[in-house]
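Trainee: got a sequence here, can you model it:
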Amino acid sequence: MRHRLLAVTVLSMLAVPTFAADAPAGTALHCGKLFDSRSGKLLGAHTVVVRNGKVAEVLAGRAEAVADATSIDLSDRTCMAGWTDLHVHLGQQSSAQSYSEGFRLDPVDFAFRSVGYAEKTLLAGFTSVRDLGGGISPHLRDAINQGQLKGPRIWAAGKSIATTGGHGDPSNGLNDQLAHLVGPPGPTEGVINSIEDARQAVRQRYKDGSDVIKITATGGVLSYAKSGDAPQFTVDEVKAVVDTAKDYGYRVAAHAHGEEGMYRAVAGGVTSIEHGSYMSDRVMALMKQKGTWYVPTISAGRFVAEKAKIDGYYPEIVRPKAARIGAMIQDTAAKAHRNGVRIAFGTDQGVGPHGDNAREFLYMVEAGIPAAKALQAATIHAAEVLGVDDQGVVEAGKRADIIAMPGDPLADIGNVMKVDFVMKDGAVYRTPVR
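Mentor: Modelled structure (predicted):
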């Protein structure tokens, strides 16, 4: 509790007046092209008029005189709705020291780091994220919402929910002495072993201020445990989490690599499957039946597979999992797309480097997902996963989350790495250098 309060104190110490200047009476964005995330088509020149943090009008062509509006010339750029990354961890970033840092650093240190990670993410074009695990994220969310820090809009899960010895058990890897000092973690710490525990854990997340629930339905790649794919929840436990989450208006995301645990999570009613490495035809059929979303996180898979080749980067209990499972995810994404599973965008950044999130688009296209569908996955489809209808499209009445880049991302998906204009809620955070 002391460390958690220190982390909150750090974020409050960083409080300063709102970074983005107060928006003028209006802003007129003169876009050379506009990506329509509903149709997945690239439209010609449009003028997007923004007032009071929302899109007021979307006018075909270049509207030269917009009353009470400051013009921004993006006529040589493609505009679109700001992207959403549905799977990040802003409180951390992988390095060869990650496992030892948990013993040496305090939450305060990770809180300071999260500030830079959040800004990098926003400036890369991601105006919203779903942070799926970490005690810092609810406080980082609040600081950003209060205008104290630059960063994306955050849906925060807080501490993920696991089972004893599971992917999210915070006592994994501790020696007997440390384990004795810490004591067996329970629902408050996000570790459950019964239906009653499951209900209590969700209610604790509500008390902690979470926006979404994450469960670790199978083993994980980077946790200090042997299995990366064993099922770790019963269907009844998943249902207890999902049903209790509904009481608070929460949706449930399920980390899952193994086939059986994945099937149980889908059967239990989760909103999305994250990673999905060993996704089978049986699982895909059930996902299509129940409308479950798939968030592949190809970026994380490729990152861990590459780092597994480096001696000492991961503990030896982790290294074979990273090499085996990480390399599978891109192929699984390709298979899921071919089979008609609904796909939304997520990277698991925090495993890989923050600010590099857009590289996921490249990997999705490599997997055979059309560029337009990849962009829809990070805009209108991501909004569907979150359960909101006020973002993900550039339309009158929606949030003025708008980004722009040189070039045509449908013709060359590599252009997503060149975002140089970012607006969130009508405030401009990045403009092209002319």
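
Trainee: contacts, neighbours, all on C-alpha from now
Mentor: Will do.

Trainee: looking at this, Gln289 is in a helix?
Mentor: Yes - the secondary structure assignment for Gln289 places it in a helix, going by DSSP: H, G, I helix; E, B strand; the rest coil.

Trainee: got a list of what it touches?
Mentor: If a contact means CA atoms under 8 Å, 6 or more residues apart in numbering, then Gln289 has no contacts.

Trainee: ok, it to Asp408 distance?
Mentor: 35 Å (CA to CA, to the nearest Å).

Trainee: would you map the helices across the stretch 201-350 of the chain?
Mentor: For the stretch 201-350 of the chain, the helices defined by DSSP state H, counting those that start in this stretch cover 235-247, 259-267, 281-290, 298-307, 319-326, 329-338.

Trainee: flag every buried residue along the biggest strand by length in the chain.
Mentor: Across the chain, the longest stretch assigned as strand under DSSP state E is strand 70-81. Of the residues in strand 70-81, 70-71, 73-75, 77-81 count as buried by neighbour count, 16 or more other CA atoms under 10 Å.

Trainee: another sequence for comparison is provided below:
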Amino acid sequence: MNTRFSELLFSLVLALSIPIAALAHTGNKEKPTSPPNEDSSVLFKNANVFDGESDSLQSDVDVLVQGNLIKKIGKGLTADNAQVIDAGGRVLMPGLIDVHWHTTYAYTPASVLMNNQGDILEVAIRSMTGAKATLMRGFTTVRDPGGNSFAIKKLIDSGEYPGHRILPSGPFMSQTSGHADFRSNLEIPANPVDGLTYWEKNMMVLVSDGVPDVRRRTREILRYGATQIKITTGGGVSSLYDPLDVSEYSLAEIKAVVEEAENFNTYVLAHVMTDKGIRRSIEAGVKSIEHGYFASDDTLKLMKKKGIWLSPQPFEMDDNSWDDPESAKKWRKVVAAVNNVYTNAARIGVKIAFGTDLLLDAEATKKQNALLVRLGKWFTPFEVLKIATSGNAELLEMSGPRHPYKEGPLGVIREGAYADLLLVDGNPLRELDLIANPDDNFLVIMKDGKIYKNTLK
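Mentor: Sure, this is the predicted structure:
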């Protein structure tokens, strides 16, 4: 076993395998151990810039990166000792953001997690490796809506290992028979003496019932370092005990979670399918609806009025396959509802976010860029790119002081913003399909001022 891999394994054992109570003392206090070199600089020359906000390009400009931030944007810029990259008229744009990316579920096979045949070390190693692959597709930031990605985040932020930024939600939480309940029927009725299941102990999921219990669990998740809280309030495909028509958690339980999150100056996102579950979630104070495929027009209008975000996924039938016949049946219903929810949400003017929710299959994660391009069925290329950059960044800002990346804004090319940048061979404002092939079309990938890919050398 080589030294570097041994260091990684030791770090993951330390951060993911020890009991929750012990790790919680340091969970939200970790600081990067190797901050960006403030003296390093990169100068992009002759770029056409999509800034993440404007529907037209800034033509033939230079962008100076100093340390991990964008220092200056203009024409004819110079900088002593800077690494110069001649963009040659290509498009420089912000790094992409995925607000529904399960860092520790995406690259882990279903047999490991769903069938309880693996352990947290296998999950962690697969996830750490996968984080680099995600970055190399141009996704420089993700909001993780469920799972234990805290150690992965720490190692990436420290600069020790390549990967995307992470805003972690910690374990997603549901009621008994909800979307986070993966126990077998042999474990029901549950015996309080038995304590937490293996995946609960390792902060991958949590089953919690009743107002006092959901309050306590929410506080534990926040203590661990979550930047927002994820609960499930109605229906699921991968889960076996919650049909798509059910609503989960009482109004009082959801309100209790929201209150605890707001006490920490952050917010709650909810996995929910049913119209009833969406409305109950909104009434309780949830700010981001994940999936929401069966939302009625009246509910979408309510979401627009209250400024609630909607994060569906543009799934097609071949994006997932399910061994369980009930999950396969539910999947077909979800896919059939995709066009309707996007069409109606766009017409009504709901705030749309982009997240992929690709799960349990490393090969499937390669569709991440293709799913973004699919939004072109309902939006213009500019609208798609804005959603995946400055739009998603706006959603992430709801984490308030819990947001871990506060030196500058994300998702934009602006002086003082984070230097998360992609140099694209072509103009994605005209040819959105360019985004679907990052291997060939993303010539430079920079995150936090560091170049991870440069084929122009």
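
Trainee: care to give me the TM-score?
Mentor: Taking TM-score structural alignment, normalised by the length of structure 1 as the basis, the two superposed chains have a TM-score of 0.87; 415 aligned residues with a CA RMSD of 3.0 Å.

Trainee: deepest of the helices of the stretch 201-350 of structure 1, which one?
Mentor: Per residue and on average, the most neighbours among these fall to helix 259-267, with a mean of 26 (mean count of other CA atoms under 10 Å).

Trainee: okay, and that one goes to which residues in structure 2?
Mentor: Against structure 2, the aligned range for helix 259-267 of structure 1 is residues 275-283 (TM-score structural alignment).

Trainee: average offset between that stretch and structure 1?
Mentor: Its matched residues in structure 1 lie on average 1.0 Å from stretch 275-283 of structure 2 after superposition (mean CA distance after the TM-score superposition for structure 1).

Trainee: rewinding a little: how close does the longest strand of structure 1 sit to structure 2?
Mentor: Superposing on structure 2 and averaging over aligned pairs (mean CA distance after the TM-score superposition for structure 1), strand 70-81 of structure 1 comes out at 1.5 Å.

Trainee: which residues touch that strand?
Mentor: Residues from elsewhere that reach strand 70-81 of structure 1 (CA under 8 Å, 6+ apart): 24, 26-37, 45, 379, 391-394, 401-408.

Trainee: just the buried residues of these.
Mentor: Here, 16+ other CA under 10 Å leaves 26-37, 45, 379, 391-394, 401-408 buried among the contacts of strand 70-81 of structure 1.

Trainee: wait, doesn't Ala284 of structure 2 sit right on Val257?
Mentor: No - using CA atoms under 8 Å, Ala284 of structure 2 makes no contact with Val257, being 9.0 Å away.

Trainee: to which residue of structure 2 is Arg82 of structure 1 aligned?
Mentor: Check again: residue 82 of structure 1 is Gly, not Arg. With TM-score structural alignment as the criterion, Gly82 of structure 1 pairs with Gly95.

Trainee: which ones are touching its match?
Mentor: Counting by CA under 8 Å, 6+ apart, Gly95 of structure 2 makes contact with 138-141, 389, 411, 420-422, 445-447.

Trainee: and if we set it to 7 Å?
Mentor: Listed by CA atoms under 7 Å, 6 or more residues apart in numbering, the contact set of Gly95 of structure 2 reads 138-140, 389, 411, 420-422.

Trainee: dump the residues you listed into JSON lines; add secondary structure as well.
Mentor: Written out in JSON lines, the entries for the contacts of Gly95 of structure 2 read as follows (three-state DSSP):
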{"residue": "Gly138", "secondary structure": "coil"}
{"residue": "Phe139", "secondary structure": "strand"}
{"residue": "Thr140", "secondary structure": "strand"}
{"residue": "Thr389", "secondary structure": "helix"}
{"residue": "Gly411", "secondary structure": "coil"}
{"residue": "Asp420", "secondary structure": "coil"}
{"residue": "Leu421", "secondary structure": "strand"}
{"residue": "Leu422", "secondary structure": "strand"}
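
Trainee: TSV for these, including distance to Ser56 of structure 2?
Mentor: TSV is the format used below for the contacts of Gly95 of structure 2 (distance: CA to CA, whole Å):
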residue	distance to Ser56 of structure 2
Gly138	21
Phe139	22
Thr140	23
Thr389	15
Gly411	16
Asp420	20
Leu421	17
Leu422	17
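
Trainee: gap between the match of helix 259-267 of structure 1 and the chain center?
Mentor: The offset between the C-alpha centroid of stretch 275-283 of structure 2 and the centroid of the whole chain comes to 22 Å, using CA atoms, centre = their mean, to the nearest Å.

Trainee: cool, and stretch 131-146 of structure 2?
Mentor: 7 Å.

Trainee: what of stretch 139-148 of structure 1?
Mentor: Counting by CA atoms, centre = their mean, stretch 139-148 of structure 1 is centred 17 Å from the centre of its parent chain.

Trainee: tell me, that stretch lands on which residues of structure 2?
Mentor: The counterpart of stretch 139-148 of structure 1 in structure 2, counting by TM-score structural alignment, spans residues 151-160.

Trainee: now that stretch: buried residues?
Mentor: For stretch 151-160 of structure 2, the neighbour count (16+ other CA under 10 Å) marks 151-159 as buried.

Trainee: before we move on, what about stretch 438-456 of structure 2?
Mentor: By neighbour count, and taking 16+ other CA under 10 Å as the criterion, the buried residues in stretch 438-456 of structure 2 are 438, 441-450, 453.

Trainee: for it, measure first residue to last.
Mentor: 15 Å.

Trainee: just stretch 178-191 of structure 2 next, same as before
Mentor: End-to-end distance of stretch 178-191 of structure 2 (CA to CA): 18 Å.

Trainee: cool, and stretch 444-452 of structure 2?
Mentor: Length of stretch 444-452 of structure 2, first residue to last, CA to CA: 8 Å.

Trainee: so what's the gap between that stretch and the chain middle?
Mentor: 19 Å.

Trainee: how about it, aligned to which bit of structure 1?
Mentor: Under TM-score structural alignment, the counterpart of stretch 444-452 of structure 2 in structure 1 spans residues 421-429.

Trainee: fine, thanks again, bye for now.
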